[in-house]
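# coords below, sequence missing:
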C-alpha cells in the first residue's frame, strides 16, 4: 500500500496531477480542494494517498490532509459511493462542511453536489453519522467557501480545462458551462473551479 508521497509536483491538470518521487512519476487523482491547496509545478509537495486496486487498473488518489483521506475512505465504504463520487463530494465541500451537513441532517445541501440525489444524500447522512474520526478543524483557506488560491499552473485555455474538470466530477457539460459564466477573469483553472463550486453550493 502506498500511504504517502513526497516529491516534486510535475504536472497539475484537474483532476489529475503527477508527482516526481526519486525519478518516478506518480499519477494521482485528487479533489479540487487538494488541487487548489497545492503549489505550482516544480515545487515540493507531500500528499497522503490511497491506492485502489482493480482488475483493470491500479488507481492512486492524493489528499492534502490526512482527514480528507479518512473521509474519502469512509465514503467509499457507503453502499453506492465509489471513488469518483467520493472525490466529487470532497471537491464540493471540505471535511468539516460535510460533517456539519451530516450532523444537521442537511440533505438539501448534499444534493447540490454532482451525482448526489435525495436518496443518496439520505443514505450518506444515515451511514456516515457514526463514522467520523476525531478531527481537528480544517486549516483555514482550504474549505469550499474560502477565497483565494495558491500558485497554480496557468494553462493556455483555463476556461476549457475548468469545464472539462467539472464534467469529470459528474456535472453535465451544459451545467458546467453555466457554472463558469462570469469567471473568465479568475487567475487559474483551479481558482475558476473553486469559485464555480462555491457558487453552485450557495445555490
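Cool, got the structure. Since this is a predicted model, take the numbers as computed values, not measurements.
# rest of the way, CA atoms for contacts and neighbours
Fine.
# which other helices and strands contact the one helix or strand residue 88 maps to?
Residue 88 belongs to helix 83-92 when elements are defined using DSSP states H and E. Secondary-structure packing of helix 83-92 (3 or more CA pairs under 8 Å, 6 or more residues apart in numbering; DSSP states H and E): helix 32-37, helix 66-75, helix 189-202.
# please compare the first structure with the one that follows:
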C-alpha cells in the first residue's frame, strides 16, 4: 500500500495531479480543498495517500492532512459511497463542515454536493453519526515538510492514531529534524 508520496509537483489539472517521485510520475486524485492549498508547479509536495485497487484500475487519492484522509476512509465504509463520491463530498464540504452537518443532521447541506441525492445524504447522516467527532471537525495538521511527514509515520508505527500524531506535530518548529521531532512529539503525547 502507498501511504505517502513526497516529490515534485509536475502537473495539476483539477482534480488530478502528477507527482514526480524519483523519476516516476504518480497520478493522484485530490479533493479541491487539497488542490487549492498545493504549492506551485516544480515545488516539493508531500501527500498522504489512499491506494485503491480495483479489477480494472489502481488509483491513488491524495490529501494534505491526516484528517481529510481519515474522513475519506470513513466515507468509503458507507454502503453506496465509492472513492469518487467521497472525493466529491470532500471537494464540496470541508471536513469541519461535514462534521457539523452530521452532528446537526442537516441533509440539506449534503444534497448541495454534486452527485449526492436525498437518500444518499440521509444514509450519510445515519452512518456517520458519532463517527466524525468534534476532534475531526478541527482542522488537521498540515504536513509542512518531509521531516514532519516522517515524524507522523513514526508515531503511527508506534501505535498512535493519525489524529494523535497530527496533533503532536502541530507545536513542533518547522525546521525540526526527524529524531528530535519524534522525541518532542513523544514528550507531548506523554503529558
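Thanks, I have the structure now. Quick caveat: nothing in here was measured; it's all calculated off a predicted structure.
# re the thing from before, so which of the helices and strands packed on helix 83-92 of structure 1 comes closest to residue 98 of structure 1?
Closest approach to residue 98 of structure 1 among the helices and strands packed on helix 83-92 of structure 1 (CA to CA): helix 66-75, 9.2 Å.
# by how much does the closest one deviate from structure 2 on average?
Following superposition, helix 66-75 of structure 1 is found to deviate from structure 2 by 0.5 Å on average (mean CA distance after the TM-score superposition for structure 1).
# report the angle between that helix and helix 83-92.
Put simply, helix 66-75 of structure 1 runs at 140 degrees to helix 83-92, going by axes from the mean of the first three to the mean of the last three CA atoms, to 10 degrees.
# now helix 66-75 of structure 1: buried residues?
For helix 66-75 of structure 1, burial by neighbour count (16 or more other CA atoms under 10 Å) applies to 67-72, 74-75.
# please apply the same query to stretch 54-70 of structure 2.
Buried-residue list, stretch 54-70 of structure 2, by 16+ other CA under 10 Å: 59-70.
# tell me if residue 8 of structure 2 really is in a helix.
No. Residue 8 of structure 2: not assigned to a helix; according to DSSP: H, G, I helix; E, B strand; the rest coil it is strand.
# quick one: the buried residues of helix 66-75 of structure 1 as CSV, columns for distance to residue 133 of structure 1 too.
Shown next, in CSV, are these (distance: CA to CA, whole Å):
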residue, distance to residue 133 of structure 1
67, 8
68, 11
69, 11
70, 8
71, 8
72, 12
74, 10
75, 13
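# just give me the residue closest to the centre of structure 1.
For structure 1, the residue nearest the mean C-alpha position is residue 31 (1.8 Å; CA atoms, centre = their mean).
# how much space between the residue nearest to it when sequence neighbours are not counted and residue 42 of structure 1?
Using CA to CA, 6 or more residues apart in numbering and skipping residues adjacent in sequence, the residue nearest residue 31 of structure 1 is residue 91, 4.8 Å away. For residue 91 of structure 1, the distance to residue 42 of structure 1 equals 24 Å [CA to CA, to the nearest Å].
# between these two, which one's more packed in?
residue 91 (28 against 14; other CA atoms under 10 Å).
# distance of the residue mapped onto the more buried one from structure 2 relative to residue 27 of structure 2?
For residue 91 of structure 1, the aligned residue in structure 2 is residue 91 (criterion: TM-score structural alignment). According to CA to CA, residue 91 of structure 2 stands 18 Å off from residue 27 of structure 2.
# try residue 83 of structure 2
Residue 83 of structure 2 is 15 Å from residue 27 of structure 2, by CA to CA.
# same check, this time on residue 140 of structure 2
From residue 140 of structure 2 to residue 27 of structure 2 the distance is 24 Å (CA to CA).
# show me what contacts the residue nearest to the centre of structure 1?
When contacts are counted by CA atoms under 8 Å, 6 or more residues apart in numbering, residue 31 of structure 1 touches 15, 62-63, 87-88, 90-91.
# okay, and residue 109 of structure 2 sits in which element?
Judged by DSSP H and E, residue 109 of structure 2 forms part of helix 107-111.
# again with residue 19 of structure 2
Using DSSP H and E, the element containing residue 19 of structure 2 is strand 16-21.
# residue 187 of structure 2 now?
Here residue 187 of structure 2 is assigned to helix 178-190, by DSSP H and E.
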